[in-house]
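> sharing a model prediction with you, sequence too.
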Amino acid sequence: MLQKSKHLLLSFVATNQFHPSFAGFLVNPFWLCRRALYHKLGEYAPHLLGRTLDFGCGTGPYRALLTSATEYIGLEYDSPENRMYKRADIYYNGETIPLDDASIDSVLSTQTLEHVPNPDRIVSEWARILRPEGHLLLTMPFMWPEHEMPYDFQRYTTNGLRNILEKNGFEILSQERLLCDCRAPAQLFLAWLYDILKFGTQRPSVQLLLAAFLCAPVSLAATALSKITPQNTNTYMDNMVLAKRMRT
């Protein structure tokens, strides 16, 4: 019975890292931003049709949201670590995506563009492999601590993202700012706490205790306050953009 309970707890923790339920605030220090991101991706992902490339797929946490895709292709940068720990179908050299021109119907990229040193090149590659009027769904942090160092290179404002997409042949269909309220500074505080307390190096049991007794109250309080405090679109966590490849 104890072993089964432990297994259920670990499964709950793993599921709530990228697919946060309401109860996920108890185990995930990043619950505020991850829950908002997951819900919005759920709204926009059905726009991605046909043969879909998940650029920077990691372990494919959002694959199940691609309900309109007929084929899923996960892509990662080619490195020994990525080949060992990621779940990619193809790997690329950081410059050229190994797919033919106009061979993809849709592209998904979640929280990845900040990790490439050549964003213009990558966006032009997305345009190259997309068929005309194919869709791109892109998310990227606006405010977030440096992470996955030394592979963290930039952040973009809404205008910055619009500029890099439009000059590479995309038309913006929709653009949203996520967590434009008091949850944004609350999440930044929790990210600071995560680093200061070195969550990632703690034993799993210690991580759970820290998340439940330190992070969860902040997440709940910020969520409650967000219902009664004003929004501020200048202070937000993430950008989400749905765009289409323009015909040339």
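That came through, no problem.

> from now on I want contacts and neighbour counts done on CA atoms only, so please keep to that.
Fine.

> how many other residues sit next to K40?
15 (other Cα atoms under 10 Å).

> ok, now A14?
15.

> for it, give its distance to V116.
As judged by Cα to Cα, to the nearest Å, A14 and V116 stand 27 Å apart.

> now do K4
K4 is 41 Å from V116, where distance means Cα to Cα.

> please enumerate residues in contact with the longest helix seen in the chain?
Identified as the longest helix of the chain according to DSSP state H is helix 2-18. Around helix 2-18, the neighbours that count as contacts under Cα atoms under 8 Å, 6 or more residues apart in numbering are G24, V27, N28, F30, W31, R34, R35, Y38, P61, Y62.

> in that helix, what counts as buried?
Neighbour counts using 16 or more other Cα atoms under 10 Å place F12, V13, N16, Q17, F18 of helix 2-18 among the buried residues.

> now do the helices in this protein.
Ranges of helices in the chain, per DSSP H, are 2-18, 31-44, 80-85, 119-129, 158-166, 183-196, 204-210, 216-226.

> next one for the comparison:
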Amino acid sequence: MRKNADLGGVAEEWERLWKLSKDKWFRHPRYQETIARILKDRLAGRIVLDIGCGTGDYLSRLKGSCTPVGLDISAGALRLACGHRVVASAECLPFQTGSLGGIFSIGTFHCLPHPGEMLKEAHRVLAADGLLILIVPSATSLPALIKRFLDPLFRFVFRMLENDRMPDIHRTYSLRALKEMVTRSGYAVLEHHRVHIGYAFRSPLIRLPLTAIEKLRLRRMAEEIVVVCARTACAPRTRD
């Protein structure tokens, strides 16, 4: 298990990425509304942790339907979040065993270098009837395809146009692979969804292909996977 005190450069990197994303892009409002509705329906009345909450957009959206707590390793992002928030790593959760009714993570799980550690920690802190909801880019989404085939070229273009580096995607997941991973980790998949996303970039040269995807209705290239999982009594058998 990794100590929060050892975050060091990892926290600095996420601080940089938060500042970048704050200025460069955002998810489409329809996407945010759909995700918020799924979270409210499944997590109502529970004490809920948002892993990788950033500035706390979903903490605000869930307020009143459950008791949300935000966790992020970027102190800068958390300063803008409302409610109860904690600076910590997803791989070393500072919560008591069995103390949370639900955990969700949006746009974070696929960026973790050791996702199995997060699943193990989530299993520990969730109550016996706890729920875990993961939202990740589909393996057929544009970011995943770029990662697989055009990563070096796209990073170069992104740096030239946006004057910065794009965020790292450590892994991409098909629905089947994600289900297998969480099942090995002590969860039962209750349901899954494919949610259409949209991004807006300041640079028109980056915005153009994403707009084309929207117009051509190539939905698999612009979607994220949502899996809703129940914690089971089985001990995690994770491997990253």
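Good, I have the coordinates. No experiment lies behind these values; they were computed from the predicted model shown.

> what value does the TM-score take for this pair?
Superposed pair, TM-score by TM-score structural alignment, normalised by the length of structure 2: 0.64. Supporting alignment: 187 aligned residues with a Cα RMSD of 3.5 Å.

> hang on, the earlier thing: save the contacts of helix 2-18 of structure 1 as CSV, and put in distance to F189 of structure 1 and neighbour count too.
Formatted as CSV, the contacts of helix 2-18 of structure 1 follow (distance: Cα to Cα, whole Å; neighbours: other Cα atoms under 10 Å):
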residue, distance to F189 of structure 1, neighbour count
G24, 18, 24
V27, 16, 24
N28, 14, 25
F30, 10, 23
W31, 13, 27
R34, 15, 18
R35, 17, 21
Y38, 21, 17
P61, 25, 15
Y62, 26, 18
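
> what's the single longest strand in structure 1?
strand 130-141 (DSSP state E).

> what's it aligned against in structure 2?
Counting by TM-score structural alignment, strand 130-141 of structure 1 falls onto residues 126-137 of structure 2.

> if I look at whichever residue in structure 2 pairs up with D120 of structure 1, how far off is R46 of structure 2?
Using TM-score structural alignment as the criterion, D120 of structure 1 maps onto G116 of structure 2. G116 of structure 2 sits 24 Å away from R46 of structure 2, going by Cα to Cα.

> before we move on, what about L20 of structure 2?
32 Å.

> list the buried residues in the host helix or strand of K19 of structure 2.
Assigned by DSSP states H and E, K19 of structure 2 falls within helix 9-24. Applying a neighbour-count criterion of 16+ other Cα under 10 Å, one finds A11, W14, E15, R16, L17, W18, L20, K24 buried in helix 9-24 of structure 2.

> one step back: M237 of structure 1: which of the helices of structure 1 is closest?
Of all these, helix 183-196 sits nearest to M237 of structure 1, with 5.7 Å by Cα to Cα.

> leaving out chain neighbours, which residue sits closest to P167 of structure 2?
Nearest residue to P167 of structure 2 in three dimensions, chain neighbours excluded: L17, at 6.3 Å (Cα to Cα, 6 or more residues apart in numbering).

> quick one: that neighbour from L161 of structure 2, how far?
L17 of structure 2 is 16 Å from L161 of structure 2, by Cα to Cα.

> before we move on, the earlier item: tilt between the longest helix of structure 1 and helix 31-44?
Using axes from the mean of the first three to the mean of the last three Cα atoms, to 10 degrees, the direction of helix 2-18 of structure 1 lies 70 degrees away from that of helix 31-44.

> return the residues in contact with F153 of structure 1.
The contact partners of F153 of structure 1, by Cα under 8 Å, 6+ apart, come to E114, H115, V116, P117.

> going through those residues, which ones are buried?
E114, H115, V116.

> TSV for the residues you listed, including distance to T67 of structure 1?
Below are these laid out as TSV (distance: Cα to Cα, whole Å):
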residue	distance to T67 of structure 1
E114	26
H115	27
V116	28
